[in-house]
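Participant: got a predicted structure here, sequence first:
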Amino acid sequence: MKKINQVAVVGGTHGNEFSGIYLLRKWQKSPDLLAREGLNVETLFANPKGFEENKRYLDCDLNRQFTLEDLANPALANYEQSRAKVINAQLGPKGNAKSDFIIDLHNTTSNMGPTLILLKSDDFNKKMGAYVLAKMPEAIVVYEDQVSMEEHYFLASIAPQGVIVEIGPQPQSVIRQDVLDWMETMTQTILDFVALYNNNQLPELPASYDAYKYTESLTLPQDEDGERIGMVHKNVQDNDFKPLSKGAPIFTLFDGGEITYQGEYEAYPHFINEAAYYDNNLAMSLAEKITITLD
C-alpha cells in the first residue's frame, strides 16, 4: 500500500450529530491539533444545511449516496444527493480520489461507546484496530467489509481507505462531554497510527484481538398493514455488543407477547434502537465476534 498523505476528517454528515461538528470547529480554529508529520489533513463539514435546520438530513441520508452509480446519475439532485456530488468532487472522485484516507465522525443514540467501524480488512485496517485498542482499551472495533470500497455507499468509501468513528450514546442534537472526548481521542489516535504506519514506526502490537463482523440488520415487528406491533426487549436495550443466544427474547409486543432470537449463531447486537433508523423501521444490527490475527 502506498503511503497516506492526504487525509480528510469529516463531521456533520448528519446534521444533528453534534460531536463531530463542534470538534471540526475546534480543529479549524487550531489546525495544529490535527497536524502530523507527512500528512496533509483537511476538515470538511458535510451537511451544513442539515445542521442549520437541526435535522439528520433534509431529503435523504447523505451517508448512503456514495455508490459510483448514484454519484454519476445527474437525475439524483436533491440536497443531499447534490452535496454528495460536491463532496465527491472535493475529496474524490471515487475510484481516483485525491484523498488517501477519510475519517468520518458520527454519533449514535445507541449505547455503543467508542466504536471504530472499518470498511476493509487489509493489513492497514487490521493494524489500525490493534493500535486503537491498545491506546483505548474501552473501544470496540467493527468490520463492515462485506462489500468492497467501490460498492460501499458510505462517504468514507470515496477514498481508497476510510473509517467511520461512531460514538454513543448521545441523543440527537445534544453534546455530551464523555462522547465528545471519546471522539476526539479516537480521531487523534487514528491520525497517530497513520503517521506511524507511513514510517514503519508502529510499536509492537498484539498478535490478535477480538472484533465484531457485521452480519445483518433486524427490523421492528410489524403487522400485515405495516404498523409497528412491538419494541426492542428491555433485556436487549442498551446492551450493545452483549451476546444474544438462540431463544433469548429480543422484541416485546404491545399485546404482551415476545419474539425470541432464532438465529443459528451467537449474535452481538449494536445500533440497538438507534433513533435515526426508525424511518427504516430498523431495530438493530447484528454481528459475529471474530478474532483478528496480525500477519
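Facilitator: Ah, there it is.
Participant: make it CA atoms for all contacts and neighbour counts henceforth
Facilitator: Will do.
Participant: mind listing what N40 touches?
Facilitator: N40 sits next to 5-7 when contact means Cα atoms under 8 Å, 6 or more residues apart in numbering.
Participant: ok, S245 next?
Facilitator: Per Cα under 8 Å, 6+ apart, neighbours of S245: 261, 263, 265-267.
Participant: who wins on neighbours among the contacts of N40?
Facilitator: Compared across the contacts of N40, V7 has the highest neighbour count, 23 neighbours, by other Cα atoms under 10 Å.
Participant: leaving out chain neighbours, which residue sits closest to S285?
Facilitator: Leaving aside its chain neighbours, S285 sits nearest to S217 (4.2 Å; criterion: Cα to Cα, 6 or more residues apart in numbering).
Participant: how about the helix or strand containing the one you found: buried residues?
Facilitator: When elements are assigned from DSSP states H and E, S217 belongs to strand 208-219. Neighbour counts using 16 or more other Cα atoms under 10 Å place 209, 211-214, 219 of strand 208-219 among the buried residues.
Participant: dropping in the other structure now:
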Amino acid sequence: MSINQVAIVCGTHGNEITGVYLMKKWQKDNHPISRDSFKTELIHGNPKAFEINRRYVDNDLNRQFSSDKLADESLGSYEESRAKVLNQLIGPKGDSKSDLVIDLHTTTSNMGPTLLMPQSGTFYNLLAAYVKSNMPEAVIFCDEDHKPNDEHHLLCTTGRYGVIVEVGPVPQSVLRHDVFEQSERLTQIILDFVDLYNRNSLPDLPTQIEAFRFITSVTLPLDDNGERIGMVHQNVQDNDFSELHPGDPLFITFDGEVIPYQGEKTVYTAFVNEAAYYDNNLATSLMEKFNLQIK
C-alpha cells in the first residue's frame, strides 16, 4: 500500500529545538521535504513548551499516545490534552490519515544519527536497510518493537507507520551545526525511501544489517533515602552503542568506589547520561545487538 500522506512533527519536546528550526527552514522552502508521490505536512508538536524553553509544561508529551490514554477523558493536563488534539490532526491512532509520521528529536547523549523504530515489519526493515545503505553512520534502534501499537505511548505511533529521528549529542535548547545537518539528512533519506517505495523502484538492498534492540534501563546509584551517590563512569560516558561487559565499570560513587555492570551477558549502551531522564534517575538504556533480516 502506497504512502500518500507524511507528517513531520517538530518540537515534541520544547527544549529540543533543532526540529523547530528545521521546520522554520522548510516552511520558507519546502523543496528538501517535497516528493512527487506523496504529500508532506509539518506540525509543531508542543509550541507552548517551546515558548517557555522547557521539555514539557505538565507531562512528557511523547508518553501520552497509548490508546488507553488517548481515550481517557479524565486526563486533562496540557500535554494530555495536546496529545488528543495531535491524535485527531495526525491520526487517529488505529485508523490514521497519516501513512507515516516522522518525529524529530535530539538527545544530549552521544548517539549520532539514529533511526528509532517502535514497530517491526517489511516496511520498517526495508527503510532501515535503505537508511543504512545511504547513511552508514546511522544507527538502527528497535525500541520495544514487540509491543502492540496500541500500547506504545510515542507520538509517532499515531501514524500507520511511525519513526523517530534521534540525533545527538547536543545540549538542551542549543543548536549545533552537525546535529542540524544530520537531522535534515536523515529525514531526507527517509523521504527518498518513501518516494522509491511508492514507485516500486527501491535499489538492491542488503539482506541483513546491524541493529540494536532495547532491553531495559538502569538507574543511577541511590542510597536508602533515594539520594544519588554516584554518576556514570567515564568509561561509559559518550560511548553509546559500545559494548558493556559483565564486570566493566558502570558507575563511580562520589567517594571513588567503582560499581561494575553486574549483568550476565555483554550488552550495549544508549541514551547514556541523557539529561532529560534525570527526573527518573535513569543512567542509560541497555541494548542487544543483532542482525536485522531484511528479506
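Facilitator: Nice, I can see it. Values in this document were obtained by computation on a predicted structure and should not be read as measured data.
Participant: just give the TM-score of the two.
Facilitator: Superposed pair, TM-score by TM-score structural alignment, normalised by the length of structure 1: 0.98. Supporting alignment: 294 aligned residues with a Cα RMSD of 0.8 Å.
Participant: quick one on the thing from earlier: mind checking what the residue nearest to S285 of structure 1 lines up with in structure 2?
Facilitator: Aligned counterpart of S217 of structure 1 in structure 2: S217 (TM-score structural alignment).
Participant: count of neighbours near the aligned residue in structure 1 for G94 of structure 2?
Facilitator: Residue pairing (TM-score structural alignment): G94 of structure 2 is matched to G95 of structure 1. Using other Cα under 10 Å, G95 of structure 1 has 13 other residues around it.
Participant: ditto for the one 10 residues further on
Facilitator: Using other Cα under 10 Å, L105 of structure 1 is surrounded by 28 other residues.
Participant: helix, strand or coil for it?
Facilitator: Of the three states, L105 of structure 1 takes strand under DSSP: H, G, I helix; E, B strand; the rest coil.
Participant: next one: N110 of structure 2
Facilitator: Following three-state DSSP, the label given to N110 of structure 2 is coil.
Participant: look up how far I215 of structure 2 lies from the closest residue to it other than its chain neighbours.
Facilitator: Nearest-residue entry for N110 of structure 2: P169, 4.5 Å, with adjacent residues in sequence omitted and distances by Cα to Cα, 6+ apart. P169 of structure 2 sits 22 Å away from I215 of structure 2, going by Cα to Cα, to the nearest Å.
Participant: what are the ranges of the helices in the stretch 101-250 of structure 1?
Facilitator: Remark: helices assigned in the stretch 101-250 of structure 1 by DSSP state H, counting those that start in this stretch are 123-135, 177-198.
Participant: any chance of the ones you listed in TSV, plus mean neighbour count?
Facilitator: Supplementary listing: the helices of the stretch 101-250 of structure 1 in TSV, determined by neighbours: other Cα atoms under 10 Å:
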stretch	mean neighbour count
helix 123-135	20
helix 177-198	19
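Participant: among these, which comes closest to T109 of structure 1?
Facilitator: When the helices of the stretch 101-250 of structure 1 are compared by Cα to Cα, helix 177-198 sits nearest T109 of structure 1, at 10.8 Å.
Participant: identify all contacting residues around that closest one.
Facilitator: Against helix 177-198 of structure 1 from outside (Cα under 8 Å, 6+ apart): 3-4, 19-20, 23, 34, 36-39, 103, 105, 113-114, 124, 128, 131-132, 135-136, 165-170, 202.
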